[in-house]
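> one predicted model, sequence on top.
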Amino acid sequence: MYVELKHINKHFGNFKASDDVSFGIEKGKLIGLLGPSGSGKTTILRMIAGLETPDNGDIIIDGKIINNVPASKRGIGFVFQSYALFRYMTVFENIAFGLRVLKKPENEIKERVAELVKLIGLEGLEKRYPSQLSGGQRQRVAFARALAPNPQLLLLDEPFAAIDAKVRQELRHWLKEMIAKLGVTSIFVTHDQDEAIEVADEIIIMNKGRIDQIGKPLDVYSTPKTSFVASFFGQPSIFKDYSKFNSFEAIDGAEQAIVRPEFVKVTKKDETQKYGKSAQEGVVTDVAFRGSGIELTVLVNGETLTARRSFDEPSVSVGEKVDVFVYRIFVTAGDNAYLLENKSFRDPVIVI
C-alpha cells in the first residue's frame, strides 16, 4: 500500500474524532472519504496533511512513517473547498506560489505553470485575478496550484462544495480524468453520495469516527455491511415492521427495515401489475418533479415509502389509489444488514 493509516486515534476534548482508524490506499488510486458531518473524515485528511497530529497510531506514505514530519516536508498537495486562492495574485502567480517557496529556477516555474494552465484548460487567462474567474475556473486554479510542486499525494477537502450544481457535475468528470491521466494518489472528502459514487475508485464510509465499510462504489452501495451504510445512501424509508409487506423472509432479531426508492414499483390501477399477488394498495400523498423523473410518496399499511416513476409512464396524482410492489428490502439486526428479495420476485438472497 502506498498510503497507510494504522490504529489512528484523535480526541478533541471529550470528542473522539478518530477511533482506531486503519486503512490502506494503493498508488494512483482516487479514494473518496464519505460520511455525515462529524464523522471524522476531515480530521483524517488533516492528519495525513500534517495539519493535525494523531494522539496515537501511525501514518505511513511510501513505506515511511510521517507522524513527526512537518506538513511542508510531506510532499502533499491540498485543495480546499473555499479555493483559498490569493486574491491579489494572478492565475499565473497563484499556480507558481508553491514553486517560488521551493525556490525553483524562474525558467522551470514558467514551464511548469504553462504545462498546468494547459492541463486545466485556462490558457489565455494567466493574467486574470481570482475575482475575474468563475467558481469552476477558480477551483481548477486551486487544483493546479496544489499539483505544481509534483506532490506524491493530493488531498481534496470537499472540493466542489462551493460550486453550483451544473459546474460541479462537469468538474467531477474533469477531476476523475485528470487524476487518471496524472496517476497521482488522491483522497477527497465529501458528504455527497452521488459525488463519491461517480468519482472515486474506492469509497471509505466513516461514521462516528470509525470506518464502517471500504469498497468499490457499486459494492458499497449494493451490498452494505452495516445498518448505517444501508441507511446512508439514497432516500431510504425506514420502519420497524416489514411483515406488513408481502412475501419477505423473516429474519431473527430484525430491528428495522430500509427500503430505497428503486426497490419500489408503483403502478396505476388500470396498469398491468406483474406481481399482483404481492402488490398492495397504497395512496399517493405527494408527487414531486426531480429532474430525472417523478418522485412519489406513498402510504401503504401505515408506512410511508418513496418511489419513482419515469416521465414516459402515465402521470399519478395526489390522493390516487395505486398498487405498490416492494421487491427488495434491507433488514438490520444489530449492526448487520441483510438484503432480502421478495419471494414472488425470486428466491431471497442474504448479504451480510
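Arrived safely. In this text the structure is predicted, and so the values were computed from the model without any measurement.
> from now on I want contacts and neighbour counts done on CA atoms only, so please keep to that.
Fine.
> just name whatever secondary elements the lengthiest helix in the chain is in contact with.
In the chain, ranked by residue count with DSSP state H as the criterion, the top helix is helix 165-182. Helices and strands touching helix 165-182, as assessed by 3 or more C-alpha pairs under 8 Å, 6 or more residues apart in numbering; DSSP states H and E, comprise helix 135-147, helix 193-199.
> so how many other residues sit close to T297?
19 (other C-alpha atoms under 10 Å).
> following element in sequence after the strand or helix carrying it, please.
When secondary structure is defined using DSSP states H and E, the element that contains T297 is strand 294-300. Following the chain from strand 294-300 toward its C-terminal end, the next helix or strand by DSSP H and E is strand 303-309.
> V259 and F233 touch, don't they?
No: in terms of C-alpha atoms under 8 Å, V259 does not count as a neighbour of F233; the distance is 10.7 Å.
> neighbour count for the two, which is higher?
For the pair V259 and F233, the greater number of neighbours falls to V259 (25 against 16), based on other C-alpha under 10 Å.
> enumerate every residue touching that one.
By C-alpha atoms under 8 Å, 6 or more residues apart in numbering, V259 lies in contact with P236, S237, I238, L305, R328, I329, F330.
> that one and A84: what is the separation?
Taking C-alpha to C-alpha, to the nearest Å as the measure, V259 and A84 are separated by 41 Å.
> comparison target below:
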Amino acid sequence: MTLLSFDKLRIQLGERVILRDVTLSVAEGEAVGLVGESGSGKSMTVRSVLRMLPAGAEVTGSIRFGGTEVNGLTGAGLRRLRSRDVAMVFQDPRATTNPVRTIGDFLTEVLRDQGVSRADANRRATGLLADVGVDHVERRMRQRPHELSGGLLQRVVIAAALATEPKLILADEPTTALDVTTQEEVVAILNEQRHKRGTALLFISHDLELAAAVCDRIAVMYAGEIVEILPADRLHEDARHPYTRALLRSRPGAVEPGSRLETVPGSPQSASDVPAGCVFADRCAHVASPCRDERPVLLPLDTGLAACHLLAKETPHVA
C-alpha cells in the first residue's frame, strides 16, 4: 500500500524552477533511494514532505501521505505529521542537536511533549540508544553533543527519529560527514531498525552503491526531474538512461586500479536553465534532434521506468 506519493510536484522560487513534475511513490515499509548530483533537487523533494521549504516557494502538484494531501494540512494535522508520523535525519547531526543540552534531554523531549512520564521517557530513550548500537547508555544520556564523535552523535539522531515510531523516515545524506567505516555502520543500523519496525525510508545520497545497499528501489534525479526509477538489485544490469549509466561509469570501482576515472561530461544543469527538451541533452553523447525539442516522459522499460527518447523508440542499450 502506498504511504507517500508525489504527483507532478513542481516547486518554484520566484522565476527560478527547483523541481519539475516529480512523480514518485514510497510504499509502506519500503526504502526508496533518491540519487543524483548536487543541485538536482533531492533535498527539496524530501523537505517538501514536511513543508520545510524556503519562504515564498510556489508549490503545485500533489504530495500525499497516508492518503492525505500534505499541502492542505494545517494546525494539529501538520504538527502530527512533523512530530509523530514522519521523522527526518539530517546530514549534520551537530546542527540537529542543541549543544548546551544533554543527550538525555534531546531524546526525551519529544516523548515528554506527548505526555510520557519522565521515568518512562528515560527508559525508552536508553533502550533506543542500545538499539542503535550506542554503548554506556547511562553515561551517554548525561553527556552533551560536543562530547560525542560524529558517528556516535548520528546514531543518537537516528534514535531520536525512531522515538515516536514514525511511519516514514526521511534521511537527507545522513552519512556525508562521516568516514567510510562509520558510514557503513550507521547505514547498517538505519537499515536494521527500519526493517525491525516496518518503517518506510526515503534515503538521499550521492553514492549509488550506498543507496543500492540500503534501498529497495532507486530514483535518479537530474536538474529537478526524475529521469529513471529501477529496483536497487538491478541497478547495474538494468540502468538504461544515459545519465544513470554515466554515473555508474564514474564510480571508483568501475575502472581497473590505475586507470583514469571517467567523468560525466559538462557541468550539472540547473532546473531553471534546462533546455526545452530533455534535461540531459546538453551533456548526453547520444543526443538527437527530438531530445532538444521535446521533453521525454517516464515510460516502463525492463524492470523500471526511464525518461529518454532513444529508449522510448526501443533502441538497443545505450552504452
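Yes, it's here. This one's a predicted model, so the numbers in the text were calculated from it and none came from an experiment.
> got a TM-score for the two of them?
Laid over one another, the chains give 0.74 as their TM-score (TM-score structural alignment, normalised by the length of structure 2), with 261 aligned residues with a C-alpha RMSD of 2.7 Å.
> the inter-axis angle of the strand holding T297 of structure 1 versus strand 303-309?
Orientation of strand 294-300 of structure 1 against strand 303-309 (axes from the mean of the first three to the mean of the last three C-alpha atoms, to 10 degrees) gives an angle of 150 degrees.
> and the contacts of strand 294-300 of structure 1?
By C-alpha under 8 Å, 6+ apart, the list of residues contacting strand 294-300 of structure 1 reads 280-289, 304-311, 324.
> helix or strand: which one has the spatially most central residue of structure 2?
To find the centre residue of structure 2, average its C-alpha atoms and take the closest one (C-alpha atoms, centre = their mean): that gives I204, at 2.6 Å. Using DSSP H and E, I204 of structure 2 sits within strand 200-205.
> R64 of structure 2 matches what in structure 1?
Residue correspondence, TM-score structural alignment: R64 of structure 2 in this structure matches I60 in structure 1.
> looking at this, that match is in a helix?
No: membership of I60 of structure 1 in a helix is not supported by DSSP: H, G, I helix; E, B strand; the rest coil, which gives strand.
> now it. Nearest residue, chain neighbours left out?
What sits nearest to I60 of structure 1 in space, not counting adjacent residues and going by C-alpha to C-alpha, 6 or more residues apart in numbering, is E4, at 5.0 Å.
> was I right about that neighbour contacting S22?
Yes: because the distance of 7.3 Å satisfies C-alpha under 8 Å, E4 of structure 1 is recorded as touching S22.
> looking only at neighbour counts, state which of the two leads.
Between E4 of structure 1 and S22, counting by other C-alpha under 10 Å, E4 is the more crowded of the two (20 against 17).
> which residues sit in contact with the closest residue to F188 of structure 1 other than its chain neighbours?
If the residues on either side of it in the chain are set aside, F188 of structure 1 comes closest to L156, at 4.4 Å by C-alpha to C-alpha, 6+ apart. Applying C-alpha under 8 Å, 6+ apart, we find L156 of structure 1 in contact with F78, V79, F80, Q81, S186, I187, F188, V189.
> map the second one onto structure 2.
Taking TM-score structural alignment as the criterion, the aligned counterpart of V79 of structure 1 in structure 2 is V89.
> mind listing what that match touches?
With contacts defined as C-alpha under 8 Å, 6+ apart, V89 of structure 2 is in contact with V157, I158, A161, I169, L170, A171, D172, P174.
> export those as CSV, with columns for distance to E228 of structure 2.
Formatted as CSV, the entries for the contacts of V89 of structure 2 read as follows, by distance: C-alpha to C-alpha, whole Å:
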residue, distance to E228 of structure 2
V157, 31
I158, 29
A161, 29
I169, 22
L170, 20
A171, 20
D172, 20
P174, 23
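> ok, so of those residues, who is nearest L9 of structure 2?
Nearest to L9 of structure 2 among those: L170, at 17.4 Å, using C-alpha to C-alpha.
> give me the distance between that closest one and R47 of structure 2.
Here the criterion is C-alpha to C-alpha. By it, L170 of structure 2 lies 8 Å from R47 of structure 2.
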